[in-house]
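Q: sequence and predicted structure below; questions after.
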Amino acid sequence: METLANLESFIRSAECGSFSEAGRRLSVTPAAVSRNVATLERNLGVRLFHRSTRKLTLTEAGETFRAAIVGNLEGLQAAIAGISTGSEEPAGLLKVSLPPTFGTTHILPLLPGFLARYPRVRPEWHFENRQVDLVGEGYDAAIGGGFELLPGLVSRTLAPAHIVAVASPAYMAGRVAPIRPDELAALDGIVMRSLQTGRIRRWSMRDVSGQEVEAVLSQSFVVNDPAAMREAALLGLGVAMLATADILPALENRSLVRLVPRWYCDAGAISIYHASRKLVPAKTRAFVDWVADAFRKNRLAERFAGSLG
């Protein structure tokens, strides 16, 4: 009977194409992974990988074996996790990735209550504008939008990710308020240049009837960070297209006003991501439920919805 360590080392090496990366995901040394795979090959009497200095690739026998065991291995892992975590108190390091503005505005205020309820959890939160590799980088959870749902990852939708046009009351004083998105071009635009593409981000706005109109802002002020866009709009420098989640306090206290209020951009959903629900540690499960419950109690999905005007 093969050990679980040998089988896990084989599956992770097949996924990663590398003993080093598989070792990082399993929290063991590359040498240990290589040794486990070699033991498995010896016991089976077949070579499972073609090895080169750059990459591992499965042999025909290796691919057949991987397909045969991958589902069963997940079941074994789930059974072990169920026994070891079923009555476990949430504890340990909780590594989470969050967008800076959204995270500090809406998630960080939830932490005192969460820690009071689960005092053995030690949060390590990374505020960053990027899509992290949850498994490869060792994150327990990530909050954001548009993450690629790779095998083994699941998402739980929290709220819509809607973008609206805003400006300060001081900037709009004495100016004619636009009625349609294409009229925004007559105003000073605060726009963002993408760090990934180097291009100015452009949006197409829609209304509740489904009609779509492109919103092209003048490039009066260019930045590379949404938080800077928000601050520039608050300073009265012009019009910005911003996520309702990032400017909700400013909209509710009227330090920013929404322009063309019938129109919004749909950027998908804000979700919380974590590893397969079959193997969720108690600390991660508690955090996901805590955040989802807070969104429900505070009606954040409704308040973030640009479609509601």
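A: Nice, thanks for sending it over. Since this is a predicted model, take the numbers as computed values, not measurements.
Q: C-alpha only now, for contacts and for neighbours.
A: Fine.
Q: by neighbour count, which bits of stretch 260-275 are buried? Give me those.
A: Residues of stretch 260-275 classed as buried: 260-266, 269-275 (neighbour count, 16 or more other CA atoms under 10 Å).
Q: ok, second structure coming up, stack it against the first:
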Amino acid sequence: MEPLNHLESFVQSAEGGSFSEAARRLGLTPAAVSKNVARLEARLGLRLFQRSTRSLTLTEGGERFLAQIGGALATLREAVAGIDTDDGQPSGTLKVSMGQAFGREHVLPLMGGFLARYPAIVPDWHFDNQQVDLVGEGFDAAIGGGIELPAGLVARELARIHVVAVASPAYMQGRKPPGHPSDLAALDTLMRRSSPTGRVRSWTLRRVRGAGGGEGESEVSVELPRPRAIFNDPEAIAHAALMGLGVAMLPMPFVERGLRSGELLRLLPDWYQDAGAVWLYYPSKKLLPPKTRVFIDFVLERFREERFAQRMQVA
């Protein structure tokens, strides 16, 4: 029997009309789909498609072969999907990638409720700040920001993340709170070095919409003297701020707990940075295993109930 991925590549190419569309559905590259189809043709000794630079059409033999395997392949799909269920419940190992601090603070607390609802699923969660090849490394899903979205990958936005200026009450004691971003130059600053580039990230703040009566600057780049300390990890910067070492600009996921508890103070409440969005990534919706589907639904449900998106924004 031919490998299932060869047959799937053929059927999806026939239904989608191109190797690119088949790749999007299957979470592969067009080159991989084309190679699978070519291997199938070589094994059968039959040309299945007429190829041109603009179109992909079934040959007569290809149409006959598609009709012969269509029903059988659907049955195989159902059988494979059934492997991921245990007595009607989703089961299996769920491999998910997520950022270290974000995962510990905002995703790991969901595990108890998730396992109570789906006891046959075994989480295999990878806490790593490096981007992963979701399909190539066999991940069922990933949570993070800025992942390149290749064909076959779906992204659902969890929240837009704002970056705010914070300091500990101990550090601010006896100091005048800044009224404008330029006032930060008079304070000790905790800066972040970009791991990919090695550069120290500058601070550019945006005014909250409607603040200041709509007058004045809407965006300000802050010229800072020599920083008090430089780190390449936002979690380390958050700890340094809690220790009272200076002022930091940090994403809300790293400081929300400290702001709620009073361990950190929000400075410049009319100003923030936009750090982009945090996303939930997973392979194409087609043929999504039950364990992955219920994880996606559970995360979206819980983040919505906890008003995560609203808590991560200040504007």
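A: Happy to help now that I have it. All of these numbers come straight from a predicted model, not from anything done at the bench.
Q: just give the TM-score of the two.
A: In this superposition the chains share a TM-score of 0.78, using TM-score structural alignment, normalised by the length of the first structure; 278 aligned residues with a CA RMSD of 3.4 Å.
Q: closest to Leu58 of the first structure among the buried residues of stretch 260-275 of the first structure?
A: Relative to Leu58 of the first structure, the closest of these is Ala275; by CA to CA it sits at 24.7 Å.
Q: the closest one and Leu26 of the first structure, how far apart?
A: 14 Å (CA to CA, to the nearest Å).
Q: look at whatever residue of the second structure lines up with His106 of the first structure and give its secondary structure.
A: By TM-score structural alignment, His106 of the first structure lines up with His106 in the second structure. What DSSP: H, G, I helix; E, B strand; the rest coil gives for His106 of the second structure is helix.
Q: quick check: closest non-adjacent residue to His106 of the second structure.
A: With sequence-adjacent residues excluded and distances taken as CA to CA, 6 or more residues apart in numbering, His106 of the second structure is closest to Pro253, at 7.9 Å.
Q: residues contacting the corresponding residue of the first structure for that neighbour?
A: Using TM-score structural alignment as the criterion, Pro253 of the second structure maps onto Ala245 of the first structure. Taking CA atoms under 8 Å, 6 or more residues apart in numbering, we find Ala245 of the first structure in contact with Phe102, Ala161, His162, Phe304.
Q: what do you get for Ala116 of the first structure?
A: Ala116 of the first structure neighbours (CA under 8 Å, 6+ apart): none.
Q: the nearest residue to Leu26 of the second structure once chain neighbours are set aside and Val135 of the second structure: what is the separation?
A: Leaving aside its chain neighbours, Leu26 of the second structure sits nearest to Gly152 (5.9 Å; criterion: CA to CA, 6+ apart). Per CA to CA, Gly152 of the second structure is found 9 Å from Val135 of the second structure.
Q: likewise Arg193 of the second structure?
A: 30 Å.
Q: next one: Ser9 of the second structure
A: Note on Ser9 of the second structure: its distance to Val135 of the second structure, by CA to CA, is 15 Å.
Q: tell me which of the two has more neighbours.
A: For Ser9 of the second structure and Val135, the more surrounded residue by other CA atoms under 10 Å is Ser9, and the numbers stand at 26 against 18.
Q: tell me which helix or strand that one sits in.
A: Secondary structure from DSSP states H and E places Ser9 of the second structure in helix 4-16.
Q: from the contact counts, what lies against that helix?
A: helix 19-26, helix 30-44, strand 56-58, helix 60-83 (3 or more CA pairs under 8 Å, 6 or more residues apart in numbering; DSSP states H and E).
Q: so which bits of the last one are buried?
A: Taking 16+ other CA under 10 Å as the neighbour-count basis, helix 60-83 of the second structure is seen to contain the buried residues Gly62, Phe65, Leu66, Leu73, Ala81, Gly82.
Q: assign the counterpart of His274 of the first structure in the second structure to helix, strand or coil.
A: Using TM-score structural alignment, the equivalent of His274 of the first structure in the second structure is Tyr282. Here Tyr282 of the second structure takes the strand state, with states given by three-state DSSP.
Q: show me what contacts Tyr282 of the second structure?
A: Leu134, Asp140, Ala141, Ala142, Leu153, Val154, Ala155 are the contacts of Tyr282 of the second structure under CA under 8 Å, 6+ apart.
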